[in-house]
Structures are given as structure tokens and as C-alpha cells.
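Chemist: sequence and predicted model, in that order:
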Amino acid sequence: MSSDATDTTIALGGFTFATVRLELRDPSGALVELRAQALAVLRYLATQRNHVVTRDELMRAVWGDVIVTDGSLAQCVAEIRRALGDTAHSIVQTVPKRGYRLMSEGAAATAAPAPAGGFEQVIGFATGADGARIAYAASGEGPILLRAPHWMTHLDWDWRSLVYGPWIEGLSQRFRLVRYDGRNWGLSDRGVAPATLERSTSDMAAVADAAGLGRFALLGVSGGGAIAIRFAALHPERVSHLVLVGCCARGGLRRGAASITAQHLDAYCRLIEDGWAQDNAAFRQIMTSQMYPGASADEMHSFNEMQRVACTPQEAANIRRLVADYDASEHLPDVRCPTLVLHNPHDAMVPFEESRLVASSIAGARLVPFDSPNHVPLCGEAAFAQMNRLIDEFVLGDAPAKIGAHTSNNTAGATALPIVASRRR
């Protein structure tokens, strides 16, 4: 396969396989090891996915002129099936007297175009108060911008996605962007104590300390808004600017007469638990359609896969329940830093009234509506360019030399950068 071939990532029963990087990853995003020959067989089947490939064709593609027996091919197929947990042979199908067929939903987690200068991030781990390891990544140079965790992230995937990727890479060209996965999803520890608002705020402090951040601008997107608000109120000495995009201080259960019902939330979470991990993206599409109704088919597919990879169905439901119960409204009057609130008046996820509450409760906060069909603007929209311009003017235009200083005061128990480097060239 040529070195300039398009790297397509396909979904395989909860696993994913990148056809050029030759990476098979399990539902948690962990790399699954396969022998080189098994990877070559999987790659060729992937290029012909959903079509029958004869044994002779497979053997020529993988072994060329080297004479091997059918047993070598059968061994590779068996190894692939074991790695995928495909005991029913429903993913790698045997077609009697013909060959094999790899069944896949299609392209997954399609990569956003790489910028001319490439993208590089360095991944490290902070240690929460309860010992949970929180994964964070730093990319770019300039004033520091710390992004709160939100639905749904995975440090080794979100920068490749069509939805998050362009924004992450763009911000990294103008800031030292530090972002992290919340506990129980992405590269952070799984199966640990739940991400309550209080615990999530503590985790943010642990990340800031581990990454050696002094005073920084703080970005809260969607469900990360309540965490960012509470942190800014409790740590005014650390936050120079607060930017909130599509956020609220109160979760869906905490909005008085405008609250969703517990029955509504429970029904939604049961759908997540039952269908999140399926190859069929119908259940994940429910959330995608609410957040990004104006997205292209490729962008929706990319976000659907992002959600599947980010965490387990049970944790996705748990996170949904937790965020719906967040309430940082009591902390709004205590936020003293300059604050910019950006919100879509037609947002299907978070009512515009919630942003009015936030902006009117923080002294001097500025509220700017943006025109988009989506919860957060996507690359290519006029609102996307507007959002980035406003953030740049707000943060960089206000004495940027006063923010973003790196410090060497990492706390005990934190693992300082660098740990793992991820690059796109």
C-alpha cells in the first residue's frame, strides 16, 4: 500500500482498525497486538470490506510469490477473530467454497485534514485526590488555554475527528492548549469514583498542577461549563479569562420549571446502556442529531464513532446522569475574571436562557449569540470563524503576556510531561 494512501478507520464490532497505520484498537482505545501477517490479512480484507475475497486472492496479496498453505491463512483469520472476540464469525465471515468477507459499518473516526505544519501533542497524567489517573495533553505554543472535559473526548482520537479536530488544531496554532479526559473515559482511568461536580473540579486542579500551569485562560464547552465556572470561582488567582461555549451552570435536572423529568433522563440513559456499543450507530445518533443537526454525513459518522470509542455504554449513561445533576449556579457571583459567553439561541441541547443566567450573574460578563444549526459551530461555518476570532480577541487581546507562564511547581503524585507523543505530519 502506498505511503500516501488515505488512512481510513473502520468499525469492527466495537473495535476499530486503521488501514494505513495498521492499528487495531479495542472499545477503550487500547492497542491490540497482532502478528504482522495477521495485520496484513486484516488490512486487505478491510480494503474489500463487505465483499467476498477468495482465499487465492488473499494469499497473493499477503504472501505474494511465497508458497504457503491454506493453514497459514486460516491461522491468521483465527487470530483476528480471537482479537475481535468474534466467536460467532459474524465480523470475519467464512463464505463456503469461496473465501472470507469482513463485515464493517464503514469508515469510522475519519481524520480531519492535517495542517501544513503538522500537529503534535504530548500526553501526561495527573493524579486525582483519590488516586485516579487523569490523562491530559498539551499542544502548541503561546498563552495557556486549559479546556475543561466535555461530552465526549478521547485524547488520542478527538484531534483526529472531523468535529473536534479542526478546533483543537486551530487553537494549538495560537495557544498552548492543554486539554484532558474526564475520569472514566478517554485515556483517563476507568472504573474509578464517578465524576461529580466537586470531584471534577478537584481533577481540574490536579491537571493544572501536573502540567505546571501558573495562571491561565479557561475554556468550558458544553457540559464542561459548570466545572469551569466552579473552578474559576474557587481559584480566582489561577484563572485570567473564562470562555464558555454552549454552556450552562445548571444541568437538565436543575432548571426549575424548565427541567427535564427524571423519567425522561432514565429512558435516555437506558437507550445508551442498551445500544451504545453496537456497530449500528442509531443510538449514538440520537445524541449526535441533538448536538450537531447541521453536520455533514461524514461529520456525524465521525462523532458517532468518537462517542463509541470514548467510553463504555455504562459510563456514558453515568456521565449523562451526573452532568444532568450538576449545579454551579451558586458560584456564578464569585467569578471575578473577565468572562465571554458564546451561545446559539436555537441550541437544541442547552436552552439559550441558561447562558443568559450565566452572563447576567457574573459581573461584567459578555454574552454573544452565534448563528448556527449546531450546539457548537463546526469548521466551515461562518460561526466557527466568528467564535475563534472572538476567543482570540478576548484572550490574546487583553495583555496576553500576563497569562500562560509555565511553572515548575508540579505537585507530589503528578507525572510531569512528557509521557507519550502523538504526531500527525
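Modeler: Sure thing, it's come through. Treat the numbers as computed from the prediction; the structure is a model and nothing was measured.
Chemist: for the rest of this, base every contact and every neighbour count on C-alpha atoms.
Modeler: Noted.
Chemist: tell me, what residue is most central in this protein?
Modeler: T153 (2.1 Å; C-alpha atoms, centre = their mean).
Chemist: what secondary structure does it sit in?
Modeler: The three-state label given to T153 by DSSP: H, G, I helix; E, B strand; the rest coil is coil.
Chemist: and it, how far is that from C311?
Modeler: 9 Å (C-alpha to C-alpha, to the nearest Å).
Chemist: which one is A328 nearest to, not counting chain neighbours?
Modeler: Nearest residue to A328 in three dimensions, chain neighbours excluded: A249, at 4.9 Å (C-alpha to C-alpha, 6 or more residues apart in numbering).
Chemist: so what's that neighbour up against?
Modeler: Neighbour list for A249: 225-226, 229, 326-329, 332, 354, 358 [criterion: C-alpha atoms under 8 Å, 6 or more residues apart in numbering].
Chemist: now for T153 and C311: what residues contact both?
Modeler: Common neighbours of T153 and C311 (C-alpha under 8 Å, 6+ apart) are 185-186.
Chemist: among the contacts of A249, which are in helices?
Modeler: Of the contacts of A249, the ones assigned to helices by DSSP state H are 225-226, 229, 354, 358.
Chemist: how about the residues you listed, which pair is most distant?
Modeler: Based on C-alpha to C-alpha, the longest span within the ones in helices among the contacts of A249 runs between I229 and E354 and measures 13.2 Å.
Chemist: more neighbours: those two, which one.
Modeler: I229 (31 against 18; other C-alpha atoms under 10 Å).
Chemist: list the buried residues in whichever strand or helix holds E79.
Modeler: Assessed by DSSP states H and E, E79 sits inside helix 70-84. Across helix 70-84, burial judged by 16 or more other C-alpha atoms under 10 Å covers 73, 76-81, 83-84.
Chemist: what about versus this one:
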Amino acid sequence: MTERFSHLVRGSGPGLLLAHGAGGSVEANFGPILDDLARTHTVVGPDYPGTGATPRSRRPLDLDEMADSLVATAVDAGVDRFTVLGYSLGTAVAVRAATRHPDRVTGLVLTAGFARLSNQMRLAVGVWRELLEAGNPELLAKYMTFVATGRDFLNALSRPEVDAALAGLVVPPGTPDQVDLVAAVDTRADLALVTAPTLVIGTRQDLLAPLDLQRELAAGIPGAEYVEIESGHLMQIEARDDWLAHIRKFLERDPS
């Protein structure tokens, strides 16, 4: 039986389903734009296993099951058709949802995404996973701040602001499982099968999901629109307004 995720529902209007990143949550990854999106759309935001109120999985996460559960959560919430807004790992979940449920997915917006891991990304994700096991939260916070934050934004912070960012790192209990799923992602065969209108938003200063992988993702989806913003992996903090503007422009054509 397809699992349903704990989720939030906000707003009214066409459906918009959120797919967050590994080690994130709906609030952490989409919180800065949730109210804006809910002004024009019915936003459904599920949390993955081990995040928020969704229990941690007792077995390895599977991309097909994640996509099915994401869609089922939206349908159970009364939203039958929707654009999927995916971030990081959520872009792979969104692509798989679009190919497995083309009758429900009317559009895709994919930010800081990837269809596979390059050697560079595999090493970055591997260190992330090892640090989760090492039991050194301070070192984990330093690594994640370095790899996820764009150079311009990070270098503009004061020392106290950097210290506050390090202290503020939250690691949901399901993060190791979600990072393992990142390491297994390969949706290259799915890309040509995507029929929904798609916008891919690249993050130019991204060290975690390098820009070449984001461009490759866009190139693989027929007719995908591609834009870039000046940001690292944390565009919801670094370039919130630019990110939202591109999403809004796409959603104005939302056929849901």
C-alpha cells in the first residue's frame, strides 16, 4: 500500500505540490515562499520519511515509492492535478512522479536539481553521509555550510552571522536515509518521457549539485525552459526574490 506523508495544505486555487530536498523539510526548503505561493495556489507540502511528523522508514527509501507517496498525499488532500515544485533531491522525485503519473502532473519546476551524480557530486554526498555517521555535529555544520552556501552570500556574512548559521543547522532523523537515496538517483531514462511543461532553475554557485548537472537535467527534458540565478544550493535564503519571480512567471501559465 502506498504510504501517505505528513503534510501541510495552504491556500486555494490550482494545485502545487512541493518536493523538498534531502535533510530538509517543507518548512526549511520552501518556508520563505510558502505564503506567497498560497495566495494563488492550493499548496500541498509533504515531509519525507524521517522529517517532520512523517515516521522514519524501516527500509531503504525507493524513488518510485517516494514519487507515488508524494502524489497520493496530494490526491488524499483533495488536489487531483498539480504542478510539482521540486528542490534538490525533490527534483528527482518530481521527475519520477511526472513519468509515473502523467495524468496528474501538469507542470514541473525543478531547482538545484540533477538526474545523476557526477564524480564531484558523489564525493560531496559521500562526505555528507560519513559526517552524519561520525557524530560530530560541529564538523557536519561546517561542511554543509561550506558546500551548500554560494561564495558571494557566504563571504558577505559577518563572523557572528557565520557562527549563527553553523549553530542553526537542523538534521532530521531521516537525513541518512534521504542522503542514501540521493546517492542512488539516476533519472536520465525518465527525462525524455516527461510530457509536462517544465522550468529548470539553475543555481550558478552550487557546489553540492554542480551547475553542469543542472544544465544536463534541463537539456534532457523535451521543451524544458532553463534559467539561472546567482546562488548556491540555498537559493531560498540567498536569492529568494529571484527564485520566486521565476516560479511565479511559470505558474501564471499553470494549467492545473
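Modeler: Arrived safely, thanks for sending. Predicted, not measured: the structure shown is a model, and the values here were computed from it.
Chemist: what segments of the stretch 51-200 of the second structure are helices?
Modeler: For the stretch 51-200 of the second structure, the helices defined by DSSP state H, counting those that start in this stretch cover 63-76, 89-100, 119-134, 137-148, 151-156, 159-167, 175-184, 188-191.
Chemist: format those as a markdown table; extra columns: distance to L17 of the second structure.
Modeler: Shown next, in a markdown table, are these (distance: least, C-alpha to C-alpha, whole Å):
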| stretch | distance to L17 of the second structure |
| --- | --- |
| helix 63-76 | 7 |
| helix 89-100 | 9 |
| helix 119-134 | 26 |
| helix 137-148 | 24 |
| helix 151-156 | 29 |
| helix 159-167 | 28 |
| helix 175-184 | 19 |
| helix 188-191 | 19 |
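Chemist: and those, which is most packed in?
Modeler: Among those, helix 89-100 has the highest mean neighbour count (mean count of other C-alpha atoms under 10 Å), at a mean of 26.
Chemist: what's the average distance of that helix to the first structure?
Modeler: In the superposition against the first structure, helix 89-100 of the second structure averages 0.9 Å from its aligned positions (mean C-alpha distance after the TM-score superposition for the first structure).
Chemist: and that helix, how far out from the chain middle?
Modeler: Chain-centre distance of helix 89-100 of the second structure: 10 Å, with C-alpha atoms, centre = their mean, to the nearest Å.
Chemist: just tell me the aligned range of stretch 331-346 of the first structure in the second structure.
Modeler: Counting by TM-score structural alignment, stretch 331-346 of the first structure lines up with residues 190-205 of the second structure.
Chemist: who touches that stretch?
Modeler: Stretch 190-205 of the second structure has contacts (C-alpha under 8 Å, 6+ apart) with 95-96, 98-99, 102, 105-113, 150-151, 211, 214-215, 217-218, 220-233, 235, 243, 246, 250.
Chemist: got a ChimeraX select line for the buried ones in the residues you listed?
Modeler: In ChimeraX, a selection of the buried entries from those looks like this (16+ other C-alpha under 10 Å):
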select :95,96,98,99,102,105,106,107,108,109,110,111,112,113,150,211,214,215,217,218,220,221,224,226,228,229,230,231,232,233,235,243,246,250
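Chemist: go through the contacts of stretch 190-205 of the second structure and flag which are in strands.
Modeler: If you go by DSSP state E, the contacts of stretch 190-205 of the second structure have 105-111, 225-229 in strands.
Chemist: and the strands in the stretch 1-150 of the first structure?
Modeler: Counting by DSSP state E, counting those that start in this stretch, the segments of the stretch 1-150 of the first structure that form strands are 9-12, 15-18, 23-25, 31-32, 52-54, 92-95, 99-102, 107-108, 119-127, 133-139, 144-147.
Chemist: now the last one on the second structure. Mean distance?
Modeler: After superposition onto the second structure, the average distance of strand 144-147 of the first structure to its aligned residues comes to 0.9 Å, using mean C-alpha distance after the TM-score superposition for the first structure.
Chemist: show residues contacting that strand.
Modeler: With C-alpha under 8 Å, 6+ apart as the criterion, strand 144-147 of the first structure contacts 175-180, 213, 216-221, 403-405.
Chemist: now whatever helix or strand comes next after that strand: how far from the chain's centre is it?
Modeler: Counting by DSSP H and E, the next helix or strand C-terminal to strand 144-147 of the first structure is helix 165-172. For helix 165-172 of the first structure, the separation from the chain centroid amounts to 13 Å (computed by C-alpha atoms, centre = their mean).
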